[in-house]
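Predicted structure and sequence below. I'll ask about it afterward.
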Amino acid sequence: MFGSLTRYSLGQYIQKHLGKYFPIGTIIINLTGALVLGILNAANLNAKFYILLCDGFLGAYTTFSTFMFDGVKLFHTDKKINAISYILITIVFGILAYMTGHKITSLFT
């Protein structure tokens, strides 16, 4: 519940201030979620904390359904270059964010 409330509130705030024509709010939410997941994954949490934070909070914080909805919406409004950019940015930088978080934590553990 807390993850979805955080996602919605933060996403609305970001979108209002940074992007009317591009789903920057969803990108930022998903990339920060990937970064934090990488950090927590490398931290070797016990199973209960992992389920609570990674599966629970981050699972609700990040959103695949909104990512798909935003991408399809861009295609349907003839913003194909924006749609392709959005999808590629989310996937490529999501992987890089996860790897960065994992690497940073691995350096300190």
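Great, that's in hand.

Going by C-alpha atoms from here, please, whenever you check contacts or count neighbours.
Fine.

which SS state does residue 95 fall under?
Of the three states, residue 95 takes helix according to DSSP: H, G, I helix; E, B strand; the rest coil.

And residue 17, by the same measure?
Looking at residue 17 with three-state DSSP, the answer is helix.

alright, now check it against this:
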Amino acid sequence: MNKKRMFLVFLGGTLGGLCRFSIDTTLQYFDSFFMISTITVNLVGPFLLGLVYNRFNDTLYASIFITGFLGSFTTFSTLTVHLTMTLEYNALSFYIYLLCAMTFGFVMFLIGIKVQQLVGERHV
């Protein structure tokens, strides 16, 4: 990876993070059980990715927008690309990947919480 691409990823990541923060801050008053800001970025991110994916694929624009901006705006965009590539290959693999990504992602999140609670109790 060259320095120019690294800088573009950094710049895009900064802008994506700021946009995510702005949406979280703006929608925090409307958040409920469904966490509107998270759903918003997790739907807007893949939409934006779909708009530019084929056009920016493997260019400097991909570094700034796809990897940088969308990478910090939402990680759901990456999952969407992987699922799309898997679906093009094999429908069964798509469903297995989707189930594993969502189920095991959630399970790992719960395990992380439990580990933090166990470690936290020992250090208190």
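Happy to help now that I have it. Quick caveat: nothing in here was measured; it's all calculated off a predicted structure.

TM-score for these two?
The TM-score (TM-score structural alignment, normalised by the length of the first structure) is 0.52; 68 aligned residues with a CA RMSD of 2.7 Å.

Show the contacting residues for the spatially most central residue of the first structure.
With the centre of the first structure defined as its mean C-alpha position, the nearest residue by CA atoms, centre = their mean is residue 30, 0.7 Å away. Residue 30 of the first structure makes contact with 61-63, 90, 94 under the criterion CA atoms under 8 Å, 6 or more residues apart in numbering.

what's the answer for residue 15 of the first structure, then?
The contact partners of residue 15 of the first structure, by CA under 8 Å, 6+ apart, come to 23-25.

can you map out the helices along the first structure?
Under the criterion DSSP state H, the first structure contains helices at 2-18, 24-42, 47-50, 59-61, 64-76, 80-108.

against the second structure, where does the third one fall?
Per TM-score structural alignment, the counterpart of helix 47-50 of the first structure in the second structure is residues 59-62.

Now find how far off-centre stretch 52-61 of the second structure is within its chain.
Centroid separation between stretch 52-61 of the second structure and its chain, computed with CA atoms, centre = their mean, to the nearest Å, is 18 Å.

make that stretch 52-68 of the second structure, sorry
A distance of 15 Å separates the centroid of the chain from that of stretch 52-68 of the second structure, by CA atoms, centre = their mean.

With stretch 72-86 of the first structure instead?
With CA atoms, centre = their mean as the basis, the distance from the averaged C-alpha position of stretch 72-86 of the first structure to the chain average is 19 Å.

Between the two ends of that stretch, how far is it?
Using CA to CA, to the nearest Å, the span of stretch 72-86 of the first structure from its first residue to its last is 10 Å.
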